[in-house]
Structure formats: structure tokens, C-alpha cells
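Colleague: I need the structure of the sequence given here:
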Amino acid sequence: MSRASQARRIAVAAAYGGGAVGAAGMILLGVLVGEARLARRTVGEPTTEPPVADGLYGPERACSGAGPDPITLALLGDSGAAGFGVDRPAETPGALLAAGLSEVADRPVRLVNTAKVGARSADLLGQVTAALEHSPDLAVIMIGANDVTHRVRPVNSVRQLSEAVRRLRADGVEVVVGTCPDLGTIEPIAQPLRLVARRWSRAMAAAQTIAVVKAGARSVSLGDLLGPEFAAQPRVMFSADRFHPSASGYARVASVVLPSMAAALGLGPADRARPALETEEGVSSLAAAAVQAVEEPGTEVSGTEVGGQETGPRGRWVVLEHRIRRFTRRPAGPQVEQPVR
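Modeller: The predicted structure is shown next:
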């Protein structure tokens, strides 16, 4: 079975409530979990909470109420979204994304982070409920790693993510999802089981992409985004536990997610409205795009139309884009604290 077929099968099963992981797959996943437990002993259980970075970001005059109304950004997901592994609020992905979006939009941005360390896809609906209390304009979700290491069936994880996205979209919230990272880049997981971790996390990411785009959102592949940098500079890109990103690692993640956030809100010269497409050139079927995105970290997948139609012989039409925005400076901390955790 091709990877595109596997991703499509998981996504379809999630949509229709069926599907099961084969016996051989469960054995492999069980072995992965055993190795993950050994890795967790090496990493250690979290003993602290990530820094709280909720609040207003942007020029001081704008944040004082003299400028336009702020954009409200909600961040949901697991420890990667919460910013575990860094010491200062300004180093968290939430602060980086809020400050970056404020710069692109030339407006203040209010950050509301409902992400939790250890969260799985099943926890997303509760986080969505908390986020919707703040009427967000845009939500960013980063989830999936804990589902893989805790033996959650991919069809269940993908269904739960899809439900969260659809609930946000039903409230008019734009959504960008950073898909499951490649666990094969995590050093405390030993070989050859690291290859199993890579296989399962990439399958999860591809299935997430299909479900997310069908639900009306954009996906951004995180994949092994930190892999090459980790191999070259392990003490720079990852935090002390060798599991969670460092401040530099989070900046790398934010640099590929931010352009898709701007695009979702129609901001920035690089994110101008796409021209109407009359042919298939430059677009792809969703399943094929999902697999390609996993292989190329930082790739955005979003729906499009060809000749006025959303679907073709191979299913949903999508566009793949690879964009990055480098951060030239660290953001200041939030000017107004609004902790929600």
C-alpha cells in the first residue's frame, strides 16, 4: 500500500467511524511505546510549567488602544504549542507567532494559549471551548506526538482533530494546523525503533493533512524540521531534555507556520489572493500532496479550485506552497498578561 493510500485510508476511516490498525502494526506500535517509555525515563517527566506568554503584542501605542483593534490568536495543542523547554515567555512559539503576526499585520495581536503539556487530540475540544470564549480570529493547532507515543489509533486521533477544526471553522475562525512532528528525529528513542517512530508519526501527519484540508483549514508540515539542525547543533536546536525544542528550535518552527497564518488572514504581499486556476498545472490531489508535504517540512497544503471545481478525478484539489519568514529579533514579552491556563 502506498503512503498516499495509507493516509487516505486513515482519513476516510476517521471520517466514517471505521478502520483499525493491523496486528503487525499494533505490534510495531507496542514496541515503539516500550521504547518511548525508556526514552521518557531518560528525558524525565515534566516538573515545571511552560512560561505563560498570553497577552497583547505589537507597538506600544497600538496596544494602548490608540490603534486598530487587535487580532486574537488562539494557540492549541501539546507541549510544543505550550512552549515547554524554554525559560522566558518571549521564547515560546506563542510569543514568536503573536509578535510576528503583529509585524505582518501592522496591528496588535492578543495571544490566548490553551495548549497543555501532554495533551492528545482527544483534549482538543476542551481547548477549543476555552479558546472560543475569547472570540479568536485565527487558531493554530500543534498536536499528534503524544497520540503516537500513547498508542492512540490514528483514525481516532485524526477524527478528533477534524472535529476540533470543524468546530472552530463553524465559528468563523481561520485555522492553521502544524502536523505531527517526525519522532524519528528524537535522540532518546534508540535505533532501530526510531525508524518505527518515524513511520508512524509521518503516517499520522499525512492523515492529519487530509482531514484538516477537508475541514476547511490549512496544514503546515513540521516533519523532521529540526532533524538536520539537531544533527549539526543538538545543543542549540533542542532543550536540555533533548526532546523538546529550544528557543532556537521554536523560532525555526514559528518561521514556517507564520506565513500560513498570514495567508489565512489575507495578509502580506507574499500572501496575495491566488488567481483563478483553469488547469491542473501547479496543483495536486489531496492524498498525494499530504505525502509530499511530509517529505518536505515547512510545506503548506490548502484547498483550491480548478476550473471552478473543488474536486477532480483524484479527489480534492490542493495547492502546495513552501514559505518561510526568518525572525530578525526576539519579541518583547506581552504588554498585558492574560493567563488562561
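Colleague: rest of the way, CA atoms for contacts and neighbours
Modeller: Fine.
Colleague: Is Gln191 within a helix or a strand, and which one?
Modeller: If you go by DSSP states H and E, Gln191 is not part of any helix or strand.
Colleague: Could you report the neighbour count for it?
Modeller: Gln191 sits with 12 neighbouring residues when counted by other CA atoms under 10 Å.
Colleague: same question, Val33
Modeller: Residues near Val33, counting by other CA under 10 Å: 18.
Colleague: Go ahead and confirm it touches Asn146.
Modeller: No: if you go by CA atoms under 8 Å, Val33 and Asn146 don't touch, sitting 10.4 Å apart.
Colleague: what's the distance between Ala247 and Leu38?
Modeller: Ala247 is 26 Å from Leu38, where distance means CA to CA, to the nearest Å.
Colleague: Just want to know which of these two has more residues nearby.
Modeller: Taking other CA under 10 Å, Ala247 and Leu38 do not tie; Ala247 has more neighbours (25 against 15).
Colleague: and this one, so I can compare the two:
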Amino acid sequence: MNDHVLRTVQRLSLLLLPVLVPQILRVKKRTPRLSEAAGAVGGVPGAEPALRLLVVGDSMAAGVGVPHHSAGLAGRLADRWAAETGRSVSWQVVARGGATAESTARKLAKGPVASPDLVIVVVGINDLLRYRGLRNWRRDLEVLIATVRDRLGTAPPLVFCGLPPVGRFPALPQPLRAALGLRAQRMDRALRACAAANGAFCVPLPADAMADEPRVFFAADRFHPSARGYAEIADGFLAVTRDALRTSGARRPLGS
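Modeller: Okay, here's the model as predicted:
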């Protein structure tokens, strides 16, 4: 579906706001509140020098859905890289539930962050649920990219996680699922365009796995990934992060 059609359908969906708003409130009320994962700093042993990961963003970056980051995105990706390279991999997670692109930039601007070799950014779902305008969304992403590079320099590559295929989320009723799904597609296109224009990377989420095996892919809240879900997502990140690190390797040795 091209962007013009998406935009038109999206505008028509706004007519459903009297139905959508109560659905959003009911979903928030009924969805179980899961804790963020423990172990925001950790690693996988191996040869030195270590590959250093920084994972920032919202509740998925914060590992909601699993008890410890070793089973979340940071830990699963560290496992993949340690297995592929034989090197040790460390991670630091700077994330919280409910975070937006704008609030993530503010948090990074203020808090201490270790110098990484690779930055993973997970934002968007809360901007979607708050109906952040696309123009503001693009500006927030540009500010976030600029903030990361101001804090860390241009050497560590940035890899964004794409918007989830909300149109397939089992926790969302219709027509809310369809309306948010269409908007998520537009936001995802804007994210990919912004990342490409700023020399960053973007990884799509495994939509088929989410839709075909929701009982194993999602945690108890049917909204955040389970341990199996995070493993699937990490698999999708591996090839893109490999390209990203290869690009940065021309600028500096890893772990330097």
C-alpha cells in the first residue's frame, strides 16, 4: 500500500475516534503490567576486546516480558554476537516503559552512558499510542540521532528497531488494531527514511512470527515479546548489525 493510500485511509480512520479512544482506555486497563527486566548492565564471556552494546529506548529495550536482560533484546543479541565472533560482549541498557523518541533523547542528554561500539534504539510504540504527528515524529528522531552522536561521537553506528506490526497484535481489538496498524506503517516508513538520511540503520520486526505464533512470541500481556520473541528479534538484528559494525570498523577498531 503506497503512502498516499495509507494517508487517505488514516484520515478516514480518524472518524472512528469516538470508538477508538474508549478501546485504547479499555486495553490499558485490562493489559497486565509486567516489570522491566533486571540486569541493565551485563555481558557474555569470550575473547577480548569486548564488543560493547548500548540499548536505549522504551519498554521493549527495557526487557519488559522477561525477568532478566539476558533473555531480552540486549542479552539475546549479545549471545548471537559472542557465538559468531568468539568475543566477549557487554551490554548497557538505558530504557524505561512509556518512553518516546523525545523522552529518550532527553534521558541520554542527561545521564551517564558508557562508550559503546554499537547503539540499538527502540522507540515508536508510545509515540504511536499518543498519536504523535508525523512531522513531530521525524523531528524527534532527528533530535534523538543528534543527541546520541553529540554524547558518543559519530563512530558507533546506530541501529533502529522498526515499528511493530501493530495491525497483528492479539491484545488489540478491532477497529483499533487496524487504525493503529495503518498509522504504524506510516511511522515506520518515516523512521526508515530518517535513518537512511542520517546514516543510521533500521531493522524490521518479524511480522510473520508475531502473527503466526502469538502464544509463544508474546509475553503474558500479549503486547511485549516473550523470551522466544526476543530471540526472534535478535536473529533479525544480527545481519544488519553485522553490516553496521563492518561500516564502523573502517573508522576505528572495535573495543578501542
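Colleague: So what touches stretch 179-196 of structure 1?
Modeller: In this structure, residues lying in contact with stretch 179-196 of structure 1 by CA atoms under 8 Å, 6 or more residues apart in numbering are 28-29, 31-32, 35-36, 38-40, 42-43, 142-145, 197-199, 201-202, 204-205, 208-209, 219-227, 230, 242-243.
Colleague: Tell me the counterpart residues of it in structure 2, please.
Modeller: Alignment of stretch 179-196 of structure 1 against structure 2: residues 162-179, by TM-score structural alignment.
Colleague: The matching stretch: end-to-end distance?
Modeller: Start-to-end, stretch 162-179 of structure 2 (CA to CA) is 18 Å.
Colleague: residue boundaries of the helices in the stretch 151-300 of structure 1?
Modeller: If DSSP state H, counting those that start in this stretch is used as the criterion, the helices of the stretch 151-300 of structure 1 fall at 154-170, 193-214, 227-232, 234-237, 247-264, 286-295.
Colleague: will you turn the ones you listed into JSON lines that also has distance to Trp317 of structure 1?
Modeller: Shown next, in JSON lines, are those (distance: least, CA to CA, whole Å):
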{"stretch": "helix 154-170", "distance to Trp317 of structure 1": "18"}
{"stretch": "helix 193-214", "distance to Trp317 of structure 1": "10"}
{"stretch": "helix 227-232", "distance to Trp317 of structure 1": "30"}
{"stretch": "helix 234-237", "distance to Trp317 of structure 1": "35"}
{"stretch": "helix 247-264", "distance to Trp317 of structure 1": "17"}
{"stretch": "helix 286-295", "distance to Trp317 of structure 1": "6"}
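Colleague: Just tell me which of these ends up closest to Thr72 of structure 1.
Modeller: helix 247-264 (12.0 Å; CA to CA).
Colleague: In structure 2, what sits opposite Gly77 of structure 1 in the alignment?
Modeller: Looks like Gly77 of structure 1 aligns to Gly57 there (TM-score structural alignment).
Colleague: so Glu48 of structure 2, which of the three states?
Modeller: strand (DSSP: H, G, I helix; E, B strand; the rest coil).
Colleague: about what we covered before: ChimeraX command to pick out the buried ones of the contacts of stretch 179-196 of structure 1?
Modeller: Typed into ChimeraX, the line below selects the buried ones among these, using 16 or more other CA atoms under 10 Å:
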select :28,29,32,35,36,39,40,43,142,143,144,145,197,198,199,201,202,204,205,208,209,219,220,221,222,223,224,225,226,227,230,242,243
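Colleague: Neighbours of Pro228 of structure 1, how many?
Modeller: 12.
Colleague: residues touching the equivalent of it over in structure 2, list them.
Modeller: With TM-score structural alignment as the criterion, Pro228 of structure 1 lines up with Ala211 in structure 2. Contacts were defined as CA under 8 Å, 6+ apart; by that measure Ala211 of structure 2 touches 168-169.
Colleague: What of Pro50 of structure 1?
Modeller: 82-87.
Colleague: so what corresponds to it in structure 2?
Modeller: So, by TM-score structural alignment, Pro50 of structure 1 is matched to Ala37.
Colleague: my guess is Ala38 of structure 2 meets His68, correct?
Modeller: Yes: in this structure Ala38 of structure 2 lies within contact range of His68 using CA under 8 Å: 4.6 Å.
Colleague: on that earlier part again, please list all residues in contact with the match of Gly77 of structure 1.
Modeller: 94-96, 99-101, 104, 121-123 are the contacts of Gly57 of structure 2 under CA under 8 Å, 6+ apart.
Colleague: Now which residue in structure 2 aligns to Glu103 of structure 1?
Modeller: Aligned partner of Glu103 of structure 1 by TM-score structural alignment: Ala83.
Colleague: and that match, how far is that from Ala37 of structure 2?
Modeller: Counting by CA to CA - Ala83 of structure 2 and Ala37 of structure 2 are separated by 23 Å.
Colleague: In structure 2, point out the residues matching stretch 141-150 of structure 1.
Modeller: So stretch 141-150 of structure 1 sits over residues 121-130 in structure 2, by TM-score structural alignment.
Colleague: can you give me the offset of that stretch from its chain's centre?
Modeller: 8 Å (CA atoms, centre = their mean, to the nearest Å).
Colleague: excluding its backbone neighbours, what's nearest Ser135 of structure 1?
Modeller: Sequence neighbours aside, Thr72 is the residue nearest to Ser135 of structure 1 in space, at 7.2 Å (criterion: CA to CA, 6 or more residues apart in numbering).
Colleague: In contact with that neighbour, which residues?
Modeller: Applying CA under 8 Å, 6+ apart, we find Thr72 of structure 1 in contact with 109-112, 134-138.
Colleague: If we use 10 Å, what do you get?
Modeller: 55-56, 98, 108-112, 131, 134-139, 173 (CA atoms under 10 Å, 6 or more residues apart in numbering).
Colleague: Please pick the buried ones from those.
Modeller: Buried, going by 16+ other CA under 10 Å: 55-56, 98, 108-112, 131, 135-139, 173, out of the contacts of Thr72 of structure 1.
Colleague: Can you find the partner of Leu245 of structure 2 in structure 1?
Modeller: Counting by TM-score structural alignment, the partner of Leu245 of structure 2 is Leu265.
Colleague: Now do the same contact list for the residue nearest to the spatial centre of structure 2.
Modeller: By CA atoms, centre = their mean, structure 2 has its centre lying nearest to Val122, at 2.3 Å. Counting by CA under 10 Å, 6+ apart, Val122 of structure 2 makes contact with 55-62, 95, 99-101, 104, 159-163.
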